[in-house]
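A.B. asks: Turn this into a model:
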Amino acid sequence: MIRVLLADDEAMIRSALAALLRLEDDIDVVAECADGQQAVEEALRLQPDVCLLDLEMPHLDGVQVAERLKRTPATRCIIVTRHARPGVLRRALESGVAGFLPKSRGADEVAAVIRRIAAGARYVDPEIAADALSDERSPLTARELDVLRAGRRGETSEQIARTLSLAPGTVRNHVSAVLAKLAVDSRQQATLLAEERGWL
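C.D. replies: Here you go, the predicted structure:
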């Protein structure tokens, strides 16, 4: 049996997919989680073969969950998302995610991907892969992206500086560079643009 943990903050989607996967002879849904933090805790406790993770969840997103489970090599992660932005795919693959597919796929296709991932293969939806090949790369440095990430909820330069162990002036310099590179007027606009492009 392939032991699967399912994490999605939309209860109806989560329970419907769990019910459909339980109809498969070789798949056992061992946990259903409503947010990323719960998914990490349950995955560490239960050590499932595969974690099927929604990309956008409260507390931790699917990629952040996968990053935290990297030290659990027996568990492999698949990201499912409604908005499959190519930049997010790159971030997911860098985090050790083994599979990536859109939510538009049927339960039988999801089950087939679960089997492939459990057998040690990787899977990326062909349409997403094609988009990723043609997508522009981020012009921002890793540190500039860190600054945007740390200020996602409107934190001040001083708060970002403390989070990243930087001087506030250094943070302001990074923000100025980001605004110039992205041709936007505010850090909030820069963050939204970076999220839309899948760089964050």
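A.B. asks: alpha carbons only for contacts and neighbour counts from here, please
C.D. replies: Fine.
A.B. asks: Contact partners for Ala190?
C.D. replies: The contact partners of Ala190, by Cα atoms under 8 Å, 6 or more residues apart in numbering, come to Leu148, Val178, Leu179, Leu182, Val184.
A.B. asks: go with 10 Å
C.D. replies: Leu145, Leu148, Arg152, Val175, Val178, Leu179, Ala180, Lys181, Leu182, Ala183, Val184, Glu196 (Cα atoms under 10 Å, 6 or more residues apart in numbering).
A.B. asks: repeat for Glu144
C.D. replies: Per Cα under 10 Å, 6+ apart, neighbours of Glu144: Ala150, Val171, Asn173, His174, Val175, Ser176, Ala177, Val178.
A.B. asks: element containing the residue nearest to the fourth one when sequence neighbours are not counted?
C.D. replies: Right, the one you point to is His174. Distance criterion Cα to Cα, 6 or more residues apart in numbering; nearest residue to His174, sequence neighbours excluded, is Glu144 at 5.7 Å. For Glu144, the host element (DSSP states H and E) is helix 142-150.
A.B. asks: Here is the second sequence; please produce its structure so I can put it next to the first one:
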Amino acid sequence: MIRVLLADDQALVRGALAALLGLEGDLDVVAEVGRGDEVLDAARSSNAEVCLLDIEMPGLDGIEVAGKLARELPDVRSLIVTTFGRPGYLRSALEAGASGFVVKDTPATELAEAVRRVRRGERVVDPALAAESIAGGNNPLTDRERDVLRAALDGVPVAAIASAVHLSQGTVRNYLSSAIGKTGTTTRVEAARRAQQNGWI
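C.D. replies: Predicted coordinates for the structure are as follows:
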């Protein structure tokens, strides 16, 4: 039996995944959590072998959790299962240490097979996303540009962004200008949204 942990902040999704995977004779859902910062403790106490992680969760996001698992519990594999099939997320997840990345509309039999393959040490990636990721290239934004764009997502004034990221307004304007150029957009809100759509922030 492969011992599986499910981490998703939506109880309905967790329940559906547990029910689907429970139909497989060789998969055993041994733990379910709703927060990213609960995964490591739950993985340890349940002796989970594969953790299915959503990306957007309170506490820690799935990519951060995959990184922690890779560092602290290297024998435990992580498989990102998300609604957010963005090429930048795929790249970030694999770089963090995730063994696989699939979207939530993956058929149940394919998801079960992905769990088996990840447990065997294989890497499993949604083929369409992989192609998109290669076509899209690397994230062109620096860490600081990403910080500034995250703060700009809601369309707040430059002063509010500067306060949020602890930089001067002039420095924020420089980062925004650079990010707008790199994303091929014309405003800071467009740049932030383009970066979010690509999974760069």
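A.B. asks: Just the buried subset of the contacts of Ala190 of structure 1, written out for PyMOL, thanks.
C.D. replies: Restricted to buried positions by 16 or more other Cα atoms under 10 Å, the PyMOL selection for the contacts of Ala190 of structure 1 reads:
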select buried, resi 145+148+152+175+178+179
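A.B. asks: Nearest to Asp26 of structure 1 among the contacts of Ala190 of structure 1?
C.D. replies: Glu196 (37.2 Å; Cα to Cα).
A.B. asks: Verify the stated contact: the closest one with Ser138.
C.D. replies: No - when contacts are counted by Cα atoms under 10 Å, Glu196 of structure 1 is not listed as touching Ser138 (11.6 Å).
A.B. asks: now the strands for structure 2?
C.D. replies: Assigned by DSSP state E, the strands in structure 2 fall at 2-7, 27-33, 50-53, 77-82, 100-103, 124-125.
A.B. asks: For those strands, give me JSON lines that also has mean neighbour count.
C.D. replies: What follows is those, written out as JSON lines (neighbours: other Cα atoms under 10 Å):
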{"stretch": "strand 2-7", "mean neighbour count": "24"}
{"stretch": "strand 27-33", "mean neighbour count": "19"}
{"stretch": "strand 50-53", "mean neighbour count": "28"}
{"stretch": "strand 77-82", "mean neighbour count": "27"}
{"stretch": "strand 100-103", "mean neighbour count": "23"}
{"stretch": "strand 124-125", "mean neighbour count": "19"}
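A.B. asks: Same list (these) but as JSON lines, adding distance to Ser163 of structure 2.
C.D. replies: Formatted as JSON lines, these follow (distance: least, Cα to Cα, whole Å):
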{"stretch": "strand 2-7", "distance to Ser163 of structure 2": "33"}
{"stretch": "strand 27-33", "distance to Ser163 of structure 2": "34"}
{"stretch": "strand 50-53", "distance to Ser163 of structure 2": "32"}
{"stretch": "strand 77-82", "distance to Ser163 of structure 2": "32"}
{"stretch": "strand 100-103", "distance to Ser163 of structure 2": "35"}
{"stretch": "strand 124-125", "distance to Ser163 of structure 2": "39"}
